[in-house]
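**Q** 3D, please:
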Amino acid sequence: DHPKINMVSHEDYIPKQYLPVFNSNLIEIYMHKIPDLSEQFVYFNDDFYITNHLDPKRFFDNGLPKDIAAFRKNTGLSQFEKMLKNNIRLINKHFDKKEVFKRDAWKWFDPSYGSRGRLNHLLKFYNKFITLRTPHNAQPFLKSTFEDVWEKCGEELTAMSDHRFRSNNDYTPELFKTWQICSSNFTPYNTYKDTKMFPLMIKSKKAIKAVREQTYSLVCLNDNVHIRNYKQTMENIKSSFEAILPDKSSFEI
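**A** Predicted structure coming up:
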């Protein structure tokens, strides 16, 4: 019971005919229906942690989400990559890449992207969008973006709503992120510079060090059952958090 915490159930915002649901993609495409959700909101997935001071300006600038507009390779081999290709098919249906690049060239070729923006230059004259980079971090959104996508792509999203479990034919939240970017509703920002994803199976020591030294503002600690010395690794991570956050938050008191 805390004034800053609002517990939301699936029943509160997902149409009843699609419940129960075990598909995170379906849970996410209806986020704009959450009661009292702000126009500007930041979506934290399940394994993100704030490890340093964060100002609201980190996520929004003059009301627009800060994001990186940079292409990436997509082999389409994994289920997730297949879903990303589904997203891009919808994007190419509703946006003309030539027009977007002409209007927003400064956003797509922002020097802060560095080497991560290399494909933007290589594909400058290619007529279609390809998959955008999807850094695994906290994602700023506009609720109106979700409403716009649903208005334009309601048929496809409604058809997907029957997928109680993940499917190769799903769309993902990256659809809304990409739509936001193609609509010019973003401010260029290299989100990789203050965020890091650590697969604990191979980078647990680096993760523990990054948390303790507060190297990044946001970290993603991606765990799984195959981590060696799992119990000790978790104890070390817990100790690193206790070192930087010795006092309980108001949510815990």
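**Q** CA atoms for contacts and neighbours, from now on please.
**A** Will do.
**Q** Quick check: Pro111 vs Arg166, distance?
**A** 37 Å (Cα to Cα, to the nearest Å).
**Q** show me the contacts for the residue nearest the centre of the chain.
**A** In the chain, the residue lying closest to the centroid (Cα atoms, centre = their mean) is Gln139, at 4.2 Å. Gln139 is in contact with Val42, Tyr43, Phe44, Phe59, counting by Cα atoms under 8 Å, 6 or more residues apart in numbering.
**Q** structure for this one too, so we can compare:
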Amino acid sequence: MGKIDFVILWVDGNEPNWQREFQAHSLKERGAKSSVRFRDWDNLQYWFRGVENYAPWVNNIFFITSGHVPNWLNLNAPNLKVINHSDYIPNDILPTFSSNTIEMYLHKIEELSEHFVLFNDDFFIINHVDKDRFFKKKFPCDISAFNVYHGRDLSTNNMCNIELLNKHFDKRKSLKKHFFKWFSIQNNKLLIRTLLLLPWPDFVGFYDHHLPQPFLKSTFKEVWEKEGDAISQSIKYRFRQRTNITQYLVRYWQLASGKYHCTNVFKDSVYFQIDQDNLNLAVNTIRNQSKKIIVLNDKENIDFENSKELINLAFSDILPLKSKFEI
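**A** The predicted structure is shown next:
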């Protein structure tokens, strides 16, 4: 296996210049603008410590930002690449406050390796993880199962992705060609979803996990070559829209083309949408390091300050020492 890069998107929702631009453009354009997406849990340093301690094999870390960085970040760390949006996203759609836009142009970062893993800033590595958790035999490790999307969720945009995917892939041919991936025992109980949705002639959706996602840079390029006009039109807005084409299309493209290694991604990973009912379980998962990867998704109507304190105390217990990425 060759070089593997990590990519992480970050924004400080309290940064004054960012706030001014956000407010100015939010008056002009509709879109998803929930403040929960931008509030700071003050634990990004633990993301870097987790990578240094538990994934030391990583090649480069690409830190994607609108221009500001944490004041503790060591910009001279040897394998840290700080990338501004303006370094790779067209100027006419900047500033952007949409992760969909930021992610869909990642292939434009010249230094980025063919094999990379996309992280959100709430995806943490809390125990030793090997390269083959993300890539095996040069293919991204992923789980493949069908699902059905609906239009009730105002943030839903995957139907746009599926519509484009079906223009380029025949479902039945993909199933036949990659039979042992679609019907692998690694898909576990999700196999039932795939079996139930077999009668539909087209892809109607995929089961989506919310975990670090491995990608082939070449797949991004292929998708843009085939559907660049549609993609650029859909993500020209500064805020997330239901009509956005997203990085999920690239993931689905990898699945439909068989460019993945079937893996039970839930075996070593866990997702929490933090609330009062699961807060203690999330804290204990970190402290006991019972999983390798933990996702801590923010949720409205929680005791934010108390939750942040408990989560960060658990991180400090397992990762007390500064990493080379900290001043």
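**Q** Could you report the TM-score for this superposition?
**A** Here the superposed chains carry a TM-score of 0.95, computed using TM-score structural alignment, normalised by the length of structure 1; 251 aligned residues with a Cα RMSD of 1.3 Å.
**Q** circling back to that earlier point, and Pro111 and Arg166 of structure 1? Which one has more around it.
**A** Legend: neighbour count by other Cα atoms under 10 Å for Pro111 of structure 1 and Arg166, higher for Arg166 (18 against 14).
**Q** In which helix or strand does the more buried one reside?
**A** If you go by DSSP states H and E, Arg166 of structure 1 is not part of any helix or strand.
**Q** Check the gap between the equivalent of it over in structure 2 and Cys160 of structure 2 for me.
**A** In structure 2, Arg166 of structure 1 lines up with Arg240, judged by TM-score structural alignment. Here Arg240 of structure 2 is placed at a distance of 13 Å from Cys160 of structure 2 (Cα to Cα).
**Q** and what of Ser234 of structure 2?
**A** 9 Å.
**Q** which of the residues in the helix ranked longest in structure 1 are buried?
**A** The single longest helix within structure 1, with elements called by DSSP state H, is helix 143-160. Judged by neighbour count using 16 or more other Cα atoms under 10 Å, the buried positions of helix 143-160 of structure 1 are Lys143, Thr145, Phe146, Glu147, Val149, Trp150, Leu157, Met160.
**Q** contacting residues around the equivalent of the fourth one over in structure 2?
**A** So the one you mean is Glu147 of structure 1. Mapped onto structure 2 by TM-score structural alignment, Glu147 of structure 1 lines up with Lys221. Counting by Cα under 8 Å, 6+ apart, Lys221 of structure 2 makes contact with His107.
**Q** Could you rerun that using 10 Å?
**A** In this structure, Lys221 of structure 2 makes contact with Tyr105, Leu106, His107, Lys108, Glu227, Gly228, Val250, judged by Cα atoms under 10 Å, 6 or more residues apart in numbering.
**Q** I figured the fourth one hits Lys217, correct?
**A** So the one you mean is Lys108 of structure 2. Yes: contact criterion Cα atoms under 10 Å: Lys108 of structure 2 and Lys217 qualify, at 9.3 Å.
**Q** Give the aligned range of stretch 185-192 of structure 1 in structure 2.
**A** Mapped onto structure 2 using TM-score structural alignment, stretch 185-192 of structure 1 covers residues 259-266.
**Q** which residues touch the matching stretch?
**A** 132-144, 178, 180-188, 209, 211-212, 214-216, 219, 251-255, 291, 293.
**Q** what's the first-to-last distance across it?
**A** End-to-end distance for stretch 259-266 of structure 2, by Cα to Cα: 20 Å.
**Q** same question, stretch 44-56 of structure 1
**A** In terms of Cα to Cα, the two terminal residues of stretch 44-56 of structure 1 are separated by 14 Å.
**Q** So what touches that stretch?
**A** Defining contact as Cα under 10 Å, 6+ apart, one finds that stretch 44-56 of structure 1 is touched by 28, 42, 136-140, 194-197, 210-223, 241, 244-245.
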